[in-house]
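Visitor: Sequence first, predicted model second:
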Amino acid sequence: MVTKSWLYDAIIYIYALSLLFYFSDFVGSNRSAKRMGAGLLSFVWVLQTVYLVFSLIEHNRAAAYSMFEALFMLSWLLVAVSLIISRFFRIELFVFSVNVIGFAVLALNFFSNPKVSPTLASWKISDELLFIHISLSIGSYGAFAIAGVFSGMYWFLHRQLKEKKWSKLMQRLPSLDKTDHYAYVSVIIGAPLLLLGLSLGVVWIVLEGDIRLLFDPKVINSWFVMLAYTFYLFQRIVMKIPGDRLALWNLAAFCIMALNVVFANFYSAFHQWS
């Protein structure tokens, strides 16, 4: 059982990592990221196949397939279809969206099954689910914080250059192109991490059986944060908004995220620091 738990943990983490690379390709047509994402996703499919084969071998032929096996097959099928589509067609949004669904199904299937023990025997299933949820969310917050710093640097440099003010500090900062690029890359990393964190949060709420938590102010505001950064990417990729306006929007999105984190202790029913 411990071996199976490690295998399932590996599938979850590698699956999440592959989605990061697929998201990078989706927003920026990055062929290297697509190859890396496809390679990791192929490895996920291989691990799923191994797990599925062993489960089917151990399966009691006299009994019907369980919900766990059915959902696992569904996730396995979604991964297989997305790999085929990714190989022969350039429909990045479809591939990414299908795999977000597949990841959520896989996580719900794993953490709702008491027979799949967590790696640490002293942990409950919900504890491990929350650990992954919190880890992904903190990773996204860190990436957004870095993006906010670079956007602040961009805005400062832009204003100084526009007003023709020169200083030694400007010489120590990266160029406008680099600060804009670094902020963009940070958002590309943070956005899928937050999306995966939110999906696992929804899975946790479903397992807790209290659907009212879906309407908790912290949950709703987290989706607003996701929308704010999604709109930033839309403005940059589709609308081709100038860098100074993008920097201001990125700073605004960071402020929304920061307020969401700081005030969670006051108005959230379950996202509290103490």
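Guide: Done, it's in. Residues are numbered from 1 along each chain as shown.

Visitor: make it CA atoms for all contacts and neighbour counts henceforth
Guide: Noted.

Visitor: just checking, Q272 touches N265?
Guide: Yes: look at Q272 against N265 with CA atoms under 8 Å: they come within range, at 4.3 Å.

Visitor: any residues in contact with both of the two?
Guide: Common neighbours of Q272 and N265, counting by CA atoms under 8 Å, 6 or more residues apart in numbering, are absent.

Visitor: Helix or strand: which one has the spatially most central residue of the chain?
Guide: For the chain, the residue nearest the mean C-alpha position is L193 (2.5 Å; CA atoms, centre = their mean). Element membership for L193 (DSSP states H and E) is helix 176-208.

Visitor: Run the chain-centre distance for that helix.
Guide: 5 Å (CA atoms, centre = their mean, to the nearest Å).

Visitor: right, and the helix or strand after it?
Guide: Past helix 176-208, the next helix or strand by DSSP H and E is helix 217-234.

Visitor: Give me the angle between that next one and helix 176-208.
Guide: 150 degrees (axes from the mean of the first three to the mean of the last three CA atoms, to 10 degrees).

Visitor: this is the comparison structure:
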Amino acid sequence: MFDIMMSRLHEGMIILYAVSILLYFIDFLQQNQKANRFAFWLLSIVWVLQTIFLFLYMIHTKRFPVLTIFEGLYFYAWVLLTLSLVINRLLRVDFTVFFLNIIGFIIMAIHTFAPIQMPTETMSERLISELLFIHITMAILSYVAFSLSFVFSALYLLQYKLLKEKKWGHRLWRLNDLAKLEKMSYVLNLIGVPMLLLSLILGLQWALIKLNHFHWYDSKIIGSFILLIIYGMIIYFHERKNMFGKNLAYLNIAAFLIVLINFFLISRLSAFHFWYS
């Protein structure tokens, strides 16, 4: 009963951690103080839960949890999170906080879903299945964000065409202005990129745990990282103002075509993604 409760607690912390990283990513690029504050309070909740777990674990084992590799990982993750909160509150170094939390999330994911720490094989297999479920869910949500971003880019080009041709019909008035369409497309990319990154982290961990013959050069892994780089470049171009307007919309549409190729074609060529593609 204690082990089941702890595994559920860890899974909840992983989800909160992921959401906070997403918000920190938005703040990192847009200096959004609301996102920063919400991310800070979510991390604070995770820290409270981690601290409670440490005390419960010490009461349960009657010792300080650093004697095994997995106990050490958890304590390491707790220290990283504590430092992250202190830095965020006192020093306001957002760049450091964001990447520190990426490391903390990876450590927490390794600790949470490592099957060796489970007392029974059944619980171990169940936890690995839940890891796979979270990985797939986050990947799909990132694809949803990219899909919506594609729609807004397509609407941007349609609106641009109508304005250029001076077609002042009812279709023009039903579309949002160009600036808002471009911003919505950009915001959705901001959501999709960290979601895809976290999904890749969890997916790689699942593959390392579950597969006997895991290859880093698997087509799906390469395709996903290429997709991550492309959307990262779109965000970079938007932030640096190197590309905007129509050209950025075309690039975003081309990137979505790669999303479709990665999802429908490259998944079929993968050595292991055919199980759930």
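Guide: Right, received. Where do you want to start? Bear in mind the structure is a predicted one, so any value in this text is a computation, not a measurement.

Visitor: and the longest helix for structure 1?
Guide: helix 125-162 (DSSP state H).

Visitor: Near the corresponding residue of structure 2 for L130 of structure 1, how many other residues are there?
Guide: By TM-score structural alignment, L130 of structure 1 lines up with L132 in structure 2. Neighbour count of L132 of structure 2, defined by other CA atoms under 10 Å: 22.

Visitor: average distance between stretch 143-150 of structure 2 and structure 1?
Guide: Compared with structure 1 after fitting, stretch 143-150 of structure 2 has a mean deviation of 0.4 Å; criterion: mean CA distance after the TM-score superposition for structure 1.

Visitor: buried ones in that stretch?
Guide: In terms of neighbour count (16 or more other CA atoms under 10 Å), stretch 143-150 of structure 2 has its buried residues at Y143, A145, F146, S147, L148, S149, F150.

Visitor: corresponding residue for the fifth one in structure 1?
Guide: Using TM-score structural alignment as the criterion, L148 of structure 2 maps onto I146 of structure 1.

Visitor: Who are the contact partners of its match?
Guide: Contacts of I146 of structure 1 (CA under 8 Å, 6+ apart): A183, S186.

Visitor: how does it look with 10 Å?
Guide: Taking CA atoms under 10 Å, 6 or more residues apart in numbering as the contact definition, I146 of structure 1 lies against S140, G152, Y182, A183, V185, S186, V187, G190, F254.

Visitor: wait, K178 of structure 1 sits on L157?
Guide: No: taking contacts as CA atoms under 10 Å, K178 of structure 1 lies outside contact range of L157: 11.5 Å.

Visitor: quick one: which of those two has more around it?
Guide: Comparing K178 of structure 1 with L157 by other CA under 10 Å, the one with more neighbours is L157, at 23 against 13.

Visitor: quick one: contacts for that one?
Guide: 151, 163, 165-166, 169-171, 173-176, 179, 244.

Visitor: Residue in structure 2 paired with it?
Guide: Match for L157 of structure 1 (TM-score structural alignment): Q159.

Visitor: what's the mean deviation for stretch 40-47 of structure 1 versus structure 2?
Guide: Averaged out, stretch 40-47 of structure 1 is 0.6 Å away (mean CA distance after the TM-score superposition for structure 1).

Visitor: Could you tell me where that stretch falls in structure 2?
Guide: The aligned range for stretch 40-47 of structure 1 is 42-49, by TM-score structural alignment.

Visitor: Report the buried residues of that stretch.
Guide: L42, L43, S44, V46, W47.

Visitor: buried sites along stretch 97-117 of structure 2?
Guide: 97-98, 100-102, 104-115, 117.

Visitor: Equivalent analysis for stretch 150-162 of structure 2, please.
Guide: F150, V151, F152, S153, A154, L155, Y156, L157, L158, Q159, Y160.

Visitor: With stretch 243-257 of structure 1 instead?
Guide: G243, D244, L246, A247, L248, W249, N250, L251, A253, F254, I256, M257.

Visitor: Throw those into a markdown table and include secondary structure, thanks.
Guide: Shown next, in a markdown table, are the buried residues of stretch 243-257 of structure 1 (DSSP: H, G, I helix; E, B strand; the rest coil):
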| residue | secondary structure |
| --- | --- |
| G243 | helix |
| D244 | helix |
| L246 | helix |
| A247 | helix |
| L248 | helix |
| W249 | helix |
| N250 | helix |
| L251 | helix |
| A253 | helix |
| F254 | helix |
| I256 | helix |
| M257 | helix |
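
Visitor: Kindly indicate which of the contacts of I146 of structure 1 lies nearest V202 of structure 1.
Guide: S140 (16.7 Å; CA to CA).

Visitor: Now for that closest one, how many residues are close by?
Guide: Neighbours of S140 of structure 1 (other CA under 10 Å): 24.

Visitor: One more: I57 of structure 1?
Guide: With other CA under 10 Å as criterion, I57 of structure 1 counts 9.
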